[in-house]
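Asker: Here is a sequence with its predicted model. Questions after.
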Amino acid sequence: MRSKRNKTIDFTLEEASAKLLNQIIQPTDNLQKTSDKIINGDSFKVMTKLAPHQVDLALIDPPYNLNKHYDGLNFKKMSTSQYQAYTQKWINLLRPLLKKHASIYVFSDWATSIALAPVLEQNFTIQNRITWQREKGRGSQKNWKNGMEDIWFLTTDADNYTFNVNQVKQRRQVVAPYRQDGVAKDWQATKNGNFRDTMPSNFWDDISIPYWSMPENTGHPTQKPEKLLAKIILASSNPNDFIFDPFAGSGSSLVTAAKLDRHYLGIEQSLLYCAWGQYRLNQVKDNRTIQGYTDGVFWERNTLAAQRKLQRHKGEI
């Protein structure tokens, strides 16, 4: 029997209501004008049925080139050339869906990145490679623990793309505040502590992977945090833009897009993962919070108490 604090979403299909399952789109439906939905199907087939030139921001979290088990489906590690061909296949299907000035973010581990980089460079402009320090990782006696992941920031146009830098600042606590002529310099003194809102970098050390006491947590083995996805969505899209995720998993990108007033569409081959995602989407109307994103900025790890104190001061909780 699990703890009452365990908020993990991991119900079975038998436990899912018919109403919930009926909200999930099947690939036999007319998909040309589909929006704000999860499609249950094979991305490589479904993408051929979608309307062209509709995507402002694509979030791509494909299977990494590892042996991995996903709800009864196994992804087997390929040779580098085979994985590059697999990558080019989904890129060929994605490109017609993108708007002229779209942005694309692709997730990978360090080893997969070696295969990905040349293919991504051939098809898009690589603007940056973000390193996410996710902390959790299996230890090794003969190598360094793998606690990092890569996020490739790509654009279809080298010079014309969306990037809202002021919407993704990070709030850091000031330990040794510096004053000039008695006035705080580059930081804020508040009732809740001393803070500095810093410009975002390509090293993200403020985001934990979802864990059992977080309402967003599911049983998906490679779930991305809403906080991480919020950074990308806020930086590289605007309200009412269209967000697309062809490997949607348990719906984290779609849920985050909905919370941030974007339109979205996701494709996921596992009906169980679709059900978990749809369940989360149905909760957005009652809870639009994103853990770690408060007061329009992203906070460091282990600052939840300070965030709640600020919210109470503003009357938000």
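Answerer: Structure's in. What do you need? Predicted, not measured: the structure shown is a model, and the values here were computed from it.
Asker: all contacts plus neighbour counts: C-alpha atoms, from now on.
Answerer: Will do.
Asker: buried set for the helix or strand encompassing Lys19?
Answerer: When secondary structure is defined by DSSP states H and E, Lys19 falls within helix 18-22. Of the residues in helix 18-22, those scored as buried under the neighbour-count criterion (16 or more other C-alpha atoms under 10 Å) are Leu21.
Asker: Which elements pack onto that helix?
Answerer: Based on contacts counted as 3 or more C-alpha pairs under 8 Å, 6 or more residues apart in numbering; DSSP states H and E, the elements that helix 18-22 packs against are helix 271-283.
Asker: Pull out the buried positions in the helix it packs on.
Answerer: When neighbours are counted by 16+ other C-alpha under 10 Å, the buried residues of helix 271-283 are found to be Leu271, Leu272, Tyr273, Cys274, Ala275, Trp276, Gly277, Gln278, Tyr279, Arg280, Leu281.
Asker: CSV please, covering the residues you listed and showing distance to Ile233.
Answerer: What follows is the buried residues of helix 271-283, written out as CSV (distance: C-alpha to C-alpha, whole Å):
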residue, distance to Ile233
Leu271, 25
Leu272, 25
Tyr273, 22
Cys274, 21
Ala275, 23
Trp276, 21
Gly277, 18
Gln278, 19
Tyr279, 21
Arg280, 18
Leu281, 17
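Asker: Phe244: helix or strand, and which one exactly?
Answerer: Take DSSP H and E as the rule and Phe244 turns out to sit in strand 242-245.
Asker: other SSEs contacting that strand?
Answerer: Identification of packing neighbours for strand 242-245 by 3+ C-alpha pairs under 8 Å, 6+ apart yields strand 55-60, helix 252-259, strand 263-268.
Asker: now these in JSON lines, with distance to Thr294?
Answerer: As requested, those are arranged in JSON lines below (distance: least, C-alpha to C-alpha, whole Å):
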{"stretch": "strand 55-60", "distance to Thr294": "23"}
{"stretch": "helix 252-259", "distance to Thr294": "13"}
{"stretch": "strand 263-268", "distance to Thr294": "22"}
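Asker: dropping in the other structure now:
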Amino acid sequence: MVKTPGEWLNKLYYGDNLGVLRENVAPESVDLIYLDPPFNSNRSYNVLFKEKSGEESPAQMEAFDDTWTWSHETESLYIDLLNGDAPLAVKDALEAMRKLLGDNDVLAYLVMMAARLVELHRVLKPTGSLYLHCDPTASHYLKMLLDAIFGARQFKNEIVWRRTSTVKGNSGQGARHFGRNTDRILFYTKSDKYTFNQAYQPYSEEYIKKKFTNIEPETGRRFQTVSMLGPGGSAKGNPFYEVLGVSRHWRFSQEEMARLIKEGRVHQSKPGVVPRQKYYLDEGKGVELQSLWADIDALNSQAAERLGYPTQKPLVLLERIIEASSNPGDVVLDPFCGCGTTIDAAQKLGRKWIGIDVTTLAVDLIDARLRHTYTESIQDSYEILGIPKDLGGAQALFNRSPFEFERWCVMLVDGQPNEKQVGDKGIDGIIRVPIDAKGNSHRAIVSVKGGTTNPSHVRDLIGTVESQKAAMGVFICLKKPTKAMVDAANHSGVYTYPVNNQKYPKVQIITVEDLLKGKRPNIPTAMLPYFQAQRRYEATHQQMTFG
């Protein structure tokens, strides 16, 4: 793809968001930030609050699951924040939290978040907003950090998202608390001049029956009436005159009142009663959205958009945030972009976007999600950065994280890699090839080796293909295969593709160098991993309107 001068390309980064923000995102270049830092309410506070001495904390609450632990790296970052350019309020907050919490994993989480929130504040435009999605058990600590970084007066809302109306109770297992079915979304702005498009929810049937009690005989239109009296009377400069036989201080000028009467928008129930203004139901925008969001459910196991990602949020939730706090063409940033719901919503709503994630799996999932949803042509509108582009980069990734290297290789061949580093029996991923129009498929097992290889590795893959009753096997290696390895693969047999009876090598070898040059295994066209649902049709969410 050739990029024309001045053309904006959306950006998807693989890497630690702290480094990416510092090195690649310019100051005051982003209009809206949404972040959903990793947490999980399956870990208990008595683990996270454990001092490094081993002494248990008495707190018996639930908290977030993350990979951040108190370490030399955390200590170094803590010192850098105290000695660096972070606002004095941030330094004071961190010192206070250390005294309160001690050197445990919660403090490590907050130190890591403080460094990132400082950078997010730096890249946000003066007119920009930030929405931080968190668990109720973490929100009070994070709010202290946000107050210190943004300023307490820039706090706009603590949005309570009711994920579901009911949750599975654990009282039978001894739980002694109310069901936990809400998250918090902390809404901050960088200044008092920020983008905000008021959202409206449809009127409920109960509200309509209660408020819109009048029906216009001539048209059958339902309406409610509101006062036209000028609050404060003459003291507030409201004009005094007669309307339909009633003299009062009114909120409208005589000319404006005459226009309303002419248009039939003034209602007097009987002579002598103070006239009121008509508001028609069919012209109403709805009820202004409040800070309790109880109309969007979390994704259930049957949701068409569900990708199996543990913290995936509903698309409509991100659409609401993006529509409220940005305009078409604005830049939206998600520094913990996970499975890419923010990216998908930004793309759908005509915003530019930047996504960052620390796993190759997430980057590939977002790439596949965009291609699946918007067709392959979408790839021309974004670039993926931080992923190896040459053998040196591939070797560096292997040296840094063999598991991430394996997953990256599997994703290069449109396979679905293992989500966790477990005993995989030589299976590092699966490629699926369709065999009919019903979604049925055959499997090709992918095995990846970044270190020294030998013929036994190829023979092991051949055995795994047979024992797992897979159709094919693909062996990916960083180093050039030996002649004996190639010979072993050549004697693995053939696979006959049932769609057209074309024959393919049962097991084949391909190098990382070949993959980087654009070469792919000799297999039938693979299904995009993760997705079974059809491409999303072009439809807009009708839940509410924005004024």
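Answerer: Arrived safely. Please read these numbers as outputs of a predicted model, since none were measured by experiment.
Asker: whereabouts in structure 2 does the strand holding Phe244 of structure 1 align?
Answerer: Following TM-score structural alignment, the partner segment of strand 242-245 of structure 1 in structure 2 covers residues 331-334.
Asker: now, among the buried residues of helix 271-283 of structure 1, which is nearest to Lys76 of structure 1?
Answerer: Nearest to Lys76 of structure 1 out of the buried residues of helix 271-283 of structure 1 is Tyr273 (C-alpha to C-alpha; 19.7 Å).
Asker: from what I can see the closest one touches Phe247, true?
Answerer: No - with contacts counted by C-alpha atoms under 8 Å, Tyr273 of structure 1 stays clear of Phe247, the gap being 10.7 Å.
Asker: for structure 1, longest strand please?
Answerer: Selection of the longest strand in structure 1 by residue count, based on DSSP state E, yields strand 98-108.
Asker: okay, the angle between that strand and strand 55-60?
Answerer: 20 degrees (axes from the mean of the first three to the mean of the last three C-alpha atoms, to 10 degrees).
Asker: now strand 98-108 of structure 1: which residue numbers in structure 2?
Answerer: Aligned by TM-score structural alignment, strand 98-108 of structure 1 corresponds to residues 124-134 of structure 2.
Asker: That stretch vs structure 1, average offset?
Answerer: Following superposition, stretch 124-134 of structure 2 is found to deviate from structure 1 by 0.9 Å on average (mean C-alpha distance after the TM-score superposition for structure 1).
Asker: how many neighbours does the aligned residue in structure 1 for Thr213 of structure 2 have?
Answerer: Across the two structures, Thr213 of structure 2 finds its equivalent in Arg179 of structure 1, going by TM-score structural alignment. Applying other C-alpha atoms under 10 Å, we find 11 other residues in the vicinity of Arg179 of structure 1.
Asker: same deal with the one 10 residues further on?
Answerer: By the other C-alpha under 10 Å criterion, the neighbourhood of Ala189 of structure 1 contains 13 residues.
Asker: gap between it and Lys37 of structure 1?
Answerer: Ala189 of structure 1 sits at a distance of 44 Å from Lys37 of structure 1 (criterion: C-alpha to C-alpha, to the nearest Å).
Asker: go on, Leu21 of structure 1?
Answerer: The gap separating Leu21 of structure 1 from Lys37 of structure 1 is 12 Å, by C-alpha to C-alpha.
Asker: Glu305 of structure 2 in helix, strand or coil?
Answerer: Secondary structure, DSSP: H, G, I helix; E, B strand; the rest coil: Glu305 of structure 2 is coil.
Asker: what do we get in structure 1 for it?
Answerer: With TM-score structural alignment defining the correspondence, Glu305 of structure 2 maps onto Glu216 in structure 1.
Asker: That match reaches Pro210, doesn't it?
Answerer: Yes - under the criterion of C-alpha under 8 Å, Glu216 of structure 1 lies in contact with Pro210, with a separation of 6.9 Å.
Asker: Find residues that contact each of these two.
Answerer: When contacts are counted by C-alpha atoms under 8 Å, 6 or more residues apart in numbering, Glu216 of structure 1 and Pro210 are jointly contacted by Pro225.
Asker: Of these two, which one has the most company?
Answerer: When Glu216 of structure 1 and Pro210 are compared for neighbours, Glu216 comes out ahead with 23 against 20, by other C-alpha under 10 Å.
Asker: any idea how far the more buried one is from Asn65 of structure 1?
Answerer: Between Glu216 of structure 1 and Asn65 of structure 1 the distance is 26 Å, computed by C-alpha to C-alpha.
Asker: same thing with Gln283 of structure 1?
Answerer: Between Gln283 of structure 1 and Asn65 of structure 1 the computed distance is 33 Å (C-alpha to C-alpha).
Asker: residues in structure 1 aligned with the host helix or strand of Gly392 of structure 2?
Answerer: Take DSSP H and E as the rule and Gly392 of structure 2 turns out to sit in helix 391-400. Residues of structure 1 matching helix 391-400 of structure 2 by TM-score structural alignment do not exist; the stretch lands nowhere.
Asker: which strands and helices sit next to that helix?
Answerer: Contact partners of helix 391-400 of structure 2 among helices and strands, from 3+ C-alpha pairs under 8 Å, 6+ apart: helix 402-412, helix 512-516.
Asker: Pull up the aligned stretch in structure 1 for the shortest one.
Answerer: Residues of structure 1 matching helix 512-516 of structure 2 by TM-score structural alignment do not exist; the stretch lands nowhere.
Asker: Distance from that helix to the middle of the chain?
Answerer: The chain centroid and the centroid of helix 512-516 of structure 2 are separated by 31 Å under C-alpha atoms, centre = their mean, to the nearest Å.
Asker: tell me which residues of that helix are tucked away?
Answerer: Buried residues in helix 512-516 of structure 2, counted by 16+ other C-alpha under 10 Å: Val512, Glu513, Leu515, Leu516.
Asker: ok, the first one to Cys409 of structure 2 distance?
Answerer: I take that to be Val512 of structure 2. Taking C-alpha to C-alpha, one finds Val512 of structure 2 at 7 Å from Cys409 of structure 2.
Asker: Identify the contacts common to those two.
Answerer: Both Val512 of structure 2 and Cys409 are contacted by Ile476, under the criterion C-alpha under 8 Å, 6+ apart.
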